Each structure stands twice: as structure tokens, then as C-alpha cells.
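Q: Task: produce atomic coordinates for the following.
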Amino acid sequence: MNDPFVVGREVEVAANSLVDRLLGEKVDEKCRLFAVTGMGGIGKTTLAQRIINHPKIKNFFNLDPVWVCVSQTYSEIELLKLVIRKAKGSCVDSNTKSELQTVLSDSIASGQSLFLVLDDVWRADVWVELFRVPLYNSKGVSES
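A: This next block holds a predicted model:
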């Protein structure tokens, strides 16, 4: 797991620690959330990339990890559709937030687990307003 393009052992240690916490004792919890916050340029995205590409993560979650960049200005509808597509769901003709949240919830079938990364988030309410309810209500999801 040595990446010659990442400088510093701290990133590797932090990634391993977070992966161990994520997959620790309470992996039966329906939903787990980890937030990596801080000012720009300190390595939050690098850390998230290390975690999402960690072999333990790839082995634990049975859906491909979903990585979404949330720009400073974003469309809730388009963001939901993007996550649904990446989670192998189908948006059909849904065009409202609540319809798309239901589609997202239904896209994660029983027994499946999803690892979701929201990168470059400028507003803390993105998780609360768009993803918390559909992912908690899905038939079977472990998310972080």
C-alpha cells in the first residue's frame, strides 16, 4: 500500500486507523458516517482516496465505492441522479428530490453495502438534506 506520490507516513497511518474504525466492532450498524473537515490543502481528499482504495474497504463493501464531488453550487436533483447511477440504480423519469431519494433507497438492495464519499463539500447540510434519510431507509446499507 505504498504510494510513491503521497508524501508522509501520517496519511497512511490515518487511513489505516479510519478503515479499522469503520470496519470495527459495530459493522452491523445500518449507517456509519465519518467527516473529514478542515481548511483547503491539508490533504482531506488524499486521505479519502487512500481510504476508498484500501483493500479492506474493497473487500467489505459489495457495491463499487461511489465518489462524488459536490461543488460550491450544485443541483440537488443532479447530485442525487449521479449517486443513483454510480450505485447502479435507475433514475427512470424521477425529477423531484423526494422521488429520487426513494429511488436511491431502493437502489441499494438487501444485503448490499455502499461506501459513499462526498468530496469538496461546501455546505454541511448536503448529507442531512439529500442522503441521510434515503441511505438510512435503504434495505441494507453500510455507508460512510
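Q: For the rest of this, base every contact and every neighbour count on C-alpha atoms.
A: Noted.
Q: just checking, what packs against the lengthiest helix in the chain?
A: Assignment by DSSP state H gives helix 9-22 as the longest helix of the chain. If contacts are counted by 3 or more CA pairs under 8 Å, 6 or more residues apart in numbering; DSSP states H and E, helix 9-22 sits against helix 44-52.
Q: Quick one: name whatever helix or strand follows the helix it packs on.
A: With elements assigned by DSSP states H and E, the helix or strand that comes after helix 44-52 is helix 55-60.
Q: Which strands or helices does that following helix pack on?
A: Partner elements for helix 55-60 (3+ CA pairs under 8 Å, 6+ apart): none found.
Q: What residues of it count as buried?
A: Neighbour-count burial for helix 55-60, counted by 16 or more other CA atoms under 10 Å, picks out Ile57.
Q: Second chain to compare with the first, below:
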Amino acid sequence: MSTRDFYTALNAQLAGLLSTERDWLANTANASALLFMELPDINWAGFYFLHDGELRLGPFQGKPACTRIPVGAGVCGTAVATGEAQLVEDVHQFPGHIACDAVSASEVVVPLYDGDRCLGVLDIDSPSLARFTREDLQGLQDFAEVLLQNSDLSGA
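A: You can find the predicted model right below:
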């Protein structure tokens, strides 16, 4: 199965999973579980939400994680500060990387927006270098869009 086909199927599965629920907590918990179950070669999948100028840990699957990340710090904080998704082949080469899990080697972070307002980020880590491709990034941005369209994340 091609990467594009994989994400088409994954995003359809997410849409079905969220079709009868709009609660942000339930939906982000299920979304992180779905990613952790379906994405190969990852060790963390979850969300951070923006509160009072910092990112705070939300639902996730994987090892315990950093609970607060300042905007502009690490890969997640950089995604919020720049408003751009981050695709990092080697997190150990990323300036200011925050090592919540020393095993993580690559990372992809997708900012979540409600109009012009950043709500937080979708964050996925892998123990393999260069695990994520541009196709993965696009598929995960589409995943985030399905989540945003089917959830009331403004209450997060």
C-alpha cells in the first residue's frame, strides 16, 4: 500500500471514529490511540494544547512526556512560534530540542488552528532517524484537519 493510500484509509478511519462525538478530550484521546496503533515505527503520538503562552500535555500514547513546553522551545514550541509544521529527521541536531524520551530520533509536529488561533499541536516521535517523509507530513496534516472538522477543540 502506498503512503498516500495508507493515510487516506487512516483518515477515513478517524472520520468514522469521530462521526458521533465532538468532545475534544474524547476525540484527541482516540486520535492518539489510532495513530499509535496504526503508524509503524513510532514511540509517541499525542497532543499539546496552548494555555497561557505555553504548551501543556494533552492525550497521548507512549512513555510519560514533558508536561509543559514554552512557545519557541523544542520542536513543538517552534511549530507554534512559526505557525509551520516541523519535519525533523534527527531531533538531536535540532537547536533547543527537548528530550522527553532519549530514544526518540525523529519527529513530526503539526500545529492545530481554529482560524488564526493556534490551539496546540499534534506531535509524533519515532526511534528511527528520518522516519517521516513529506508524504507522512501531508497525511498527518490531513489527519489533523479531520480532527479539527469533527471536534470542538476550542475548549481544550
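Q: TM between them?
A: Here the TM-score for the pair of chains, by TM-score structural alignment, normalised by the length of the first structure, is 0.33; 87 aligned residues with a CA RMSD of 5.3 Å.
Q: Buried residues, the longest helix of the first structure. List them.
A: 11-12, 15-16, 18-19, 22.
Q: and the angle from it to helix 44-52?
A: Orientation note: helix 9-22 of the first structure sits at an angle of 50 degrees relative to helix 44-52 (axes from the mean of the first three to the mean of the last three CA atoms, to 10 degrees).
Q: Could you give the number of residues near Ile124 of the second structure?
A: 28 (other CA atoms under 10 Å).
Q: give me every residue that touches the residue nearest to it when sequence neighbours are not counted.
A: Once flanking residues are discounted, Ile124 of the second structure sits nearest to Ala45: 4.4 Å by CA to CA, 6 or more residues apart in numbering. Neighbour list for Ala45 of the second structure: 32-33, 35-36, 60-62, 122-125 [criterion: CA atoms under 8 Å, 6 or more residues apart in numbering].
Q: Report the secondary structure element holding the residue nearest to Gly120 of the second structure when sequence neighbours are not counted.
A: Spatial nearest neighbour of Gly120 of the second structure, chain neighbours left out: Phe49 (4.0 Å); criterion: CA to CA, 6+ apart. Using DSSP H and E, Phe49 of the second structure sits in strand 44-51.
Q: What of Leu17 of the second structure?
A: helix 3-18.
Q: Can you name the element that comes right after that helix?
A: Immediately after helix 3-18 of the second structure, counting by DSSP H and E, sits helix 24-38.
Q: Give me the packing partners of that following helix, helices and strands only.
A: Under the contact criterion of 3+ CA pairs under 8 Å, 6+ apart, helix 24-38 of the second structure touches helix 3-18, strand 44-51, strand 54-62, helix 134-149.
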